[in-house]
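Q: turn this into a structure:
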Amino acid sequence: MLDTQRLLTFEAVVRIGSFAGAARELGYTQPGVSQQMRALERDLKTTLFSRDGRGLKLSEQGEVLASRVAEILAELRATEERIAAVTRLKEARVRICAFPSANATLVPSAISRLRSRQLGIELELFEAEPPESLQGLHSGEFDIVVAFRYDDQPASQSEPDFNTIPLLTEPMVLMMSDDHPLARRKQVELAELRDERWVAGCVRCRQEFVTACGDAGFEPRIDITTDDNLAVQSYVVSGLGLAVMPQMTQSFVKHPKLRSRPLLPERHRHVTATVLRSQRHTPAIIRVIESLREAASALATAPRI
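A: Sure thing, here's the model as predicted:
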């Protein structure tokens, strides 16, 4: 069995390129690093390094270990995190990570419902967009991830470790200022908008928008990009461009001069809650998911503003 500390030291030596540099980074002495590398070579019964006139060089065996060491250490860290998550969930402590607009709408409502039942579940909240949030779930950093995908994007259910629960499906809407010529229309065809300027949102939202425009036969002129939903609305009502955004972004804040209209052909964002399959039957997880589904149902049936 390989020693984890020796692997960490090996990774630092390879990344930095010298025993001395690794020693400085790790807070060891150079002889201490050399001693650890000799011990690792004994464990593996092979030579990992050779020296030439230009400094440290990996042997063929060392190259093999160097190609795998980052993955090995990442898996070890993920295993530690998942073990810690089991303990955390048994103590009814749940870490939820959600994307920004869900953290402003869906998650607060779910937490309020959960606390009203006085179940003794403690929550820690985090914010990230997928796929980063789903990577955190895989590594054990989070217990529940509220994520989203668009019509053409694969579901996270394809990841064998994941169990994904649908929460709601929301339409994409066209946003414009109230003085835009199309503001009187009940709905708008995307193909009609090829000559417009655009304000785009987060990376995945922007990718979805560009794909939709491509399907409609044009490449959009995106003048402004921002992850801030309120900023998107402000740019739109200032006449600097139109935007296509999920309907949820209007449920927690809407500029008074903003108008939104259904977009044709319809496109949707699918909001989900994802957990590890191994934890899907944990009582605390079940209760939080129940509250998220109730909050999603209430949000889906709420009057549009």
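Q: hey, let's count contacts and neighbours off CA atoms from now on
A: Noted.
Q: against residue 277, how distant is residue 198?
A: Residue 198 sits 40 Å away from residue 277, going by CA to CA, to the nearest Å.
Q: more neighbours: which of these two?
A: More crowded of residue 198 and residue 277, by other CA atoms under 10 Å: residue 198, with 22 against 12.
Q: can I assume that one sits in a strand?
A: Yes. Applying DSSP: H, G, I helix; E, B strand; the rest coil, one finds residue 198 inside a strand.
Q: hmm, it is touching residue 223, no?
A: Yes. Assessed by CA atoms under 8 Å, residue 198 is found in contact with residue 223 at 5.9 Å.
Q: this one as well, want them side by side:
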Amino acid sequence: MDMTVIPTVIPTVLPAVLPAVLPMTGLDLDAHSLRAMRAVSELGSITAAATAMGYSQPAISQLLKRLEQRLGMPVVERVGRGVRLTEAGRVLARHAVTVTTALDAAAGELAELQGLRAGRVRVAAFPSASATLVPQLLARMAVSNPEIGITYLEAEPPEAVAAVRENRVDLAITFSYPGDRDDPHPGSAQGLRHIALCTDEMLLVLPNGHPAAATKQVELAGLAHENWIGGCPRCRGHLLQLCDQSGFVPRISYETDNVAAVLGLVSAGIGVAMLPQMALGSALASASAYPGVEIRPTVAREHRTVHAVTAVGGERMPALAAALAQLAALTGGGSAG
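A: The predicted model follows:
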């Protein structure tokens, strides 16, 4: 074993930990109390925090009571049947995210030094990744790291990013739209580590025989008078932005986030749509499933960017690092933001 790597644990972890753990001379804060503060802050109640941490509700209450005795000031206050953080509690909860993540990363590095390669990775990803990226990731991990357990939750990007913040998942696979002023991803992922994995081209879905399908690439402005099949109001923002840039407001006559339903409607000549290639790839697995549909790129080759999002420092945990390495190999990505 090369022991020269051991010193890297201390300079990596201590700068993040010490300012939060020892903000006042002689203050003694333990990791359990900080984890409890983080859980109460993120989940909104002592009962929910206890459930998430696997403790009883009285045990969490006792942790907070001991913490208040050490501080000499309250960290929570009763509001009806629930609690809310005091100013001191908010300070501790804010720092607890950095501290507990750093401690988890330190434990991961130490485990790696000891040769303990087993672990788990909790993954969340958007629906169209469920049939494409996620199965491939699981298959690769089963071969390269069979000792690492992986759990999976399907969630849209805002919920997946929130799950990373709340420590319910370790890795969120998300997407964003470059140049979209209304895209919530940059703001929601602020303060987290996000890695660009690949681009996913946005493609037009046209009925068979549509005049625009006669060209290899389609000008979006030429579809200004069509009936459009759009996603839910939260999901159609990018389409509205692109159409606005092309000088028109799309007439969204039908609304569904079900890719198979979109293809069925287009195949029946009901309207036109725009879908990510990743979603289309899974829906069009059978070439004969939708014979009335033609797929064309836009002239501008519109796309979305697929990201991996983790807590800052989380990549130092061996199990998560292995999953990120396999994702990077799978997509050809890996640039951190």
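Q: common neighbours of residue 198 and residue 223 of the first structure, please.
A: Taking CA atoms under 8 Å, 6 or more residues apart in numbering as the contact rule, residue 198 of the first structure and residue 223 both touch residue 241.
Q: spatially nearest residue to residue 100 of the first structure (excluding sequence neighbours)?
A: Distances taken as CA to CA, 6 or more residues apart in numbering place residue 127 nearest to residue 100 of the first structure, at 6.4 Å, with adjacent residues excluded.
Q: mind checking what the one you found lines up with in the second structure?
A: In the second structure, the residue matched to residue 127 of the first structure (TM-score structural alignment) is residue 154.
Q: pretty sure that match contacts residue 128?
A: No. Look at residue 154 of the second structure against residue 128 with CA under 8 Å: they stay out of range, at 9.5 Å.
Q: which residues are in contact with the residue nearest to residue 100 of the first structure?
A: Going by CA under 8 Å, 6+ apart, residue 127 of the first structure touches 97, 98, 99, 100, 103, 133.
Q: now for the second one: what does it line up with in the second structure?
A: Using TM-score structural alignment to pair residues, one finds that residue 98 of the first structure aligns to residue 125 in the second structure.
Q: tell me how many other residues surround its match.
A: Counted with other CA under 10 Å, residues neighbouring residue 125 of the second structure total 25.
Q: same check on residue 119 of the first structure?
A: 11.
Q: could you confirm it falls within a helix?
A: No. Residue 119 of the first structure is assigned coil when assessed by three-state DSSP, not a helix.
Q: skipping adjacent residues, who's closest to residue 156 of the second structure in space?
A: Nearest residue to residue 156 of the second structure, sequence neighbours excluded (CA to CA, 6+ apart): residue 126, at 4.6 Å.
Q: so the one you found makes contact with residue 161?
A: No. The pair residue 126 of the second structure / residue 161 is not scored as a contact, 10.7 Å apart, by CA under 8 Å.
Q: overlap in contacts, the two.
A: residue 174.
Q: just the helices in the stretch 201-305 of the first structure please.
A: Using DSSP state H, counting those that start in this stretch, the helices of the stretch 201-305 of the first structure run over residues 203-215, 229-237, 283-301.
Q: most packed of those?
A: helix 229-237 (a mean of 20; mean count of other CA atoms under 10 Å).
Q: that helix aligns to what range in the second structure?
A: Per TM-score structural alignment, the counterpart of helix 229-237 of the first structure in the second structure is residues 259-267.
Q: show me the contact partners of that stretch.
A: When contacts are defined by CA under 8 Å, 6+ apart, stretch 259-267 of the second structure is touched by residues 205-208, 229, 256, 271-273, 279-280, 283, 290-293.
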